[in-house]
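A.B. asks: How does the following fold in three dimensions:
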Amino acid sequence: MTRPVAVLSRADWEPRAHAHERRAAAHADPFVARRHRGAKHPVEDFLFTYYTLKPAQLKRWHPGTGVVLLDAAGRAAEKFYRPLTGPELTALGLGASSGAVTVDAAAVRERRGAAVDFARAVLGAHARNPGFFGCFGLHEWAMAYRSEDNELRHEYLELRLGAEGTDAVVESSRIRCTHFDAFRFFQPQAVPLNELRPTRESQRRLEQPGCLHATMDLYKWAYKLVPAIPSELLMDCFELARDVRETDMQAAPYDLSGWGYEPVRIETPEGKAEYVRRQRDFARRAEPLRRRLAEAVDLLDPEHTTGGAAA
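C.D. replies: Modelled structure (predicted):
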């Protein structure tokens, strides 16, 4: 097994599990309630509709790779968990009745090797590349460009400047979106306006810390490797993604006044300056999370490294 970084008694890990469930429930339960009554929220829903981790899965606590849980024999039946072997128990000074289990790092590597490799590459690019702070969130505007010809991505939202005003902002701006998962939702007419042609494969080298969507995606790389990622780190990434999504939509062309959000008017010099200020703050907040994720990926495959210590 991966060398354990901690051996946790039930008295140690159970309070952590309960604390995580409460923390996750604060976001997951309101989403489930909205879904049951057919309501939508342009900021809060995104973390559950665009991203694919289900509310119940978000609320389930995991210690991460290399941690041994005592008195947890019931968890050995969960996917990617296993009981410790006799030699492992002996090496740790534990008995067969200790109910010791751990995340099965080898099984995670075997079943999710492609995700491990992709996360390593993207996190490495995020560490190496300089941040670009001149995009001003225009990806959302490009998704609404000439919307009279195609369906809006957020069909239940009104355009703050109307269709003509939105088109004018797009046509008068420099668009340089580096993120494939934003670019792929551009309206067809907006695609030629982007200076780059990001693809899924080029994401391995284009990811950069100034991109709001790359920062939100730290949450995606975390949940794709659950249970090998500690749930506390997962929630740190989730909560940063939620804050980023708020700015992402405030800077978008939509009118969110009905939900209490003031716009970041990126069509003005003052709005652009505010967007860049927030963008730089998110990049600073994201860096320690990226390092922690990179270190967790390295635990899964210690023969390779993501550059977790890079600044």
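A.B. asks: only C-alpha atoms for contact and neighbour calcs from this point on.
C.D. replies: Fine.
A.B. asks: which stretches of the stretch 51-200 of the chain form strands?
C.D. replies: All strands of the stretch 51-200 of the chain, identified by DSSP state E, counting those that start in this stretch, fall at 67-69, 81-83, 101-103.
A.B. asks: The second one: how far from the chain's middle?
C.D. replies: Once both centres are worked out by Cα atoms, centre = their mean, to the nearest Å, strand 81-83 turns out to sit 27 Å from its chain's centre.
A.B. asks: quick one: contacts for the nearest residue to residue 209 once chain neighbours are set aside?
C.D. replies: In space, and not counting its chain neighbours, residue 209 is closest to residue 131: 4.9 Å by Cα to Cα, 6 or more residues apart in numbering. By Cα atoms under 8 Å, 6 or more residues apart in numbering, residue 131 lies in contact with 208-211.
A.B. asks: To compare with the earlier structure, here is another sequence to fold:
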Amino acid sequence: MPVLELRSLPEAVWRARAAAHEDRVDALVAEHLARRGTGGKHPVHDFLFTYYSFRPAQLRRWSPGYGVALEGGPDTPTTEDVRARHDLVAGTHALLVATAGRPANLGCFGLHEWAMVYRASAEEVRHAAYPLRLGGAGTDAVVDGHRVACSHFDAYRFFTPAARPLNALSPAAHDRPAHEQPGCLHAGMDLYKHAFRLAPLVPAELVADCFELARDIRVLDMRAAPYDLTALGYEPVRIETAEGKREYAEAQRGFAERGAPLRARLVEECARLLAAA
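C.D. replies: As a prediction, the model looks like this:
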């Protein structure tokens, strides 16, 4: 367990950090807030605010995390706050450690998004405003012609009833530590979820770092999906071809490498909080 170091930040330092964080988040969420103001929707980026429950205003709120006092500033999280969330911290720590301990599996090729529309009617397609690149029959044929091996429960649970029996794994909500692995795009995006669920016990900058990773992963996730998003400026990653598989796996490897230090930082923060509690 790391040693908990209690420290204080001079007012000039924490105000500068808070302002920098707010400016950073303002730039990250500006387009989403503009769309929200006009009722517009975006199938790629709005996911970070509809699927995940952290609002832009919460993401913008700065905190140095537990163990730091702000000279001349507001109160920061207390030991009682940490103790109240012990079970969440412990569960998050166990999941992140288990995930980090596995090699990255780069052979799923994003088929989870295809399995979510497998043999679905037009009314059941999640992003019905955008056509399927290969049509319904062509999309189904891609799923039928591949081994589907999704390890992430929160992706698997959105598979159509016809697709669920095709998955090589049966991940469940209660056994995430037994399945999640660092090559999974959704496990990478979920670093943002783990970070914001720990806020304000962890530094706000770490939450924003995880948000940026999730934003970039989401682009690949949808470029490799069966939808035609060229009207939005997204060229498809054609995972139904050998070239597309190579492109996807290489990008997946890059995100796994980007996610590793963020996962390690979250593990360290969880260990610190567990020591404090």
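A.B. asks: Overlay the chains and give the TM-score.
C.D. replies: Once superposed, chain against chain, the TM-score is 0.95 (TM-score structural alignment, normalised by the length of structure 2); 275 aligned residues with a Cα RMSD of 1.5 Å.
A.B. asks: Looking at the contacts of residue 131 of structure 1, spot the one nearest residue 141 of structure 1.
C.D. replies: Among these, residue 211 lies closest to residue 141 of structure 1 (Cα to Cα), at 15.3 Å.
A.B. asks: What's that closest one aligned with over in structure 2?
C.D. replies: Taking TM-score structural alignment, the alignment pairs residue 211 of structure 1 with residue 184 from structure 2.
A.B. asks: returning to that earlier point: deepest in the core, which of the strands of the stretch 51-200 of structure 1 is it.
C.D. replies: strand 101-103 (a mean of 27; mean count of other Cα atoms under 10 Å).
A.B. asks: which strands and helices sit next to that one?
C.D. replies: Contact here means 3 or more Cα pairs under 8 Å, 6 or more residues apart in numbering; DSSP states H and E; on that basis strand 101-103 of structure 1 packs against strand 67-69, strand 81-83.
A.B. asks: got the residue ranges for the helices in structure 2?
C.D. replies: Counting by DSSP state H, structure 2 has helices at residues 11-38, 47-50, 56-60, 79-84, 86-100, 111-115, 135-144, 153-156, 185-198, 204-223, 242-276.
A.B. asks: can you tell which of these is closest to residue 174 of structure 2?
C.D. replies: Here helix 153-156 is closest among the helices of structure 2 (Cα to Cα), at 9.3 Å.
A.B. asks: Onto which residues of structure 1 does the closest one map?
C.D. replies: Here helix 153-156 of structure 2 aligns to structure 1 at residues 180-183, judged by TM-score structural alignment.
A.B. asks: Average offset of the matching stretch relative to structure 2?
C.D. replies: Taken over the aligned residues, the distance from stretch 180-183 of structure 1 to structure 2 averages 0.2 Å (mean Cα distance after the TM-score superposition for structure 1).
A.B. asks: would you turn the helices and strands packed on strand 101-103 of structure 1 into TSV with distance to residue 27 of structure 1?
C.D. replies: Below are those laid out as TSV (distance: least, Cα to Cα, whole Å):
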stretch	distance to residue 27 of structure 1
strand 67-69	27
strand 81-83	26
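A.B. asks: rewinding a little: right, so of the strands of the stretch 51-200 of structure 1, which gets closest to residue 285 of structure 1?
C.D. replies: strand 67-69 (26.0 Å).
A.B. asks: For the most centrally placed residue in structure 1, which non-adjacent residue is spatially closest?
C.D. replies: Nearest to the geometric centre of structure 1 sits residue 219, at 2.0 Å (Cα atoms, centre = their mean). In this structure, residue 219 of structure 1 finds its nearest non-sequential neighbour in residue 237, 4.7 Å apart by Cα to Cα, 6+ apart.
A.B. asks: what lines up against the one you found once you look at structure 2?
C.D. replies: Per TM-score structural alignment, residue 237 of structure 1 is aligned with residue 210.
A.B. asks: For its match, list the residues it contacts.
C.D. replies: By Cα under 8 Å, 6+ apart, residue 210 of structure 2 lies in contact with 189, 191-192, 195, 262.
A.B. asks: hmm, back to that, tell me how far the residue nearest to residue 209 of structure 1 lies from residue 184 of structure 1.
C.D. replies: Distance, residue 131 of structure 1 to residue 184 of structure 1, using Cα to Cα, to the nearest Å: 21 Å.
A.B. asks: Adding distance to residue 167 of structure 2 as columns, could you present the contacts of residue 210 of structure 2 in TSV?
C.D. replies: Output for the contacts of residue 210 of structure 2, formatted as TSV (distance: Cα to Cα, whole Å):
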residue	distance to residue 167 of structure 2
189	21
191	24
192	26
195	29
262	29
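A.B. asks: still contacting in structure 1, which of those residues?
C.D. replies: On the basis of both residues aligned by TM-score structural alignment, their matches' Cα atoms under 8 Å, what survives of the contacts of residue 210 of structure 2 in structure 1 is 189, 191-192, 195, 262.
A.B. asks: Once you drop chain neighbours, what's closest to residue 164 of structure 2?
C.D. replies: Spatial nearest neighbour of residue 164 of structure 2, excluding adjacent residues (Cα to Cα, 6+ apart): residue 156 at 7.4 Å.
A.B. asks: and the one you found, how many neighbours?
C.D. replies: As a burial measure, residue 156 of structure 2 scores 22 neighbours (other Cα atoms under 10 Å).
A.B. asks: Confirm for me that it is in contact with residue 150.
C.D. replies: Yes: the pair residue 156 of structure 2 / residue 150 is scored as a contact, 6.4 Å apart, by Cα atoms under 8 Å.
A.B. asks: Common neighbours of those two, please.
C.D. replies: Residues touching both residue 156 of structure 2 and residue 150 (Cα under 8 Å, 6+ apart): residue 112.
A.B. asks: returning to that earlier point: the match of residue 211 of structure 1 touches residue 105, doesn't it?
C.D. replies: Yes: the criterion here is Cα under 8 Å, and residue 184 of structure 2 meets it with residue 105 at 7.1 Å.
A.B. asks: between these two, who's got more neighbours?
C.D. replies: The neighbour comparison of residue 184 of structure 2 against residue 105 (other Cα under 10 Å) goes to residue 184, with 25 against 18.
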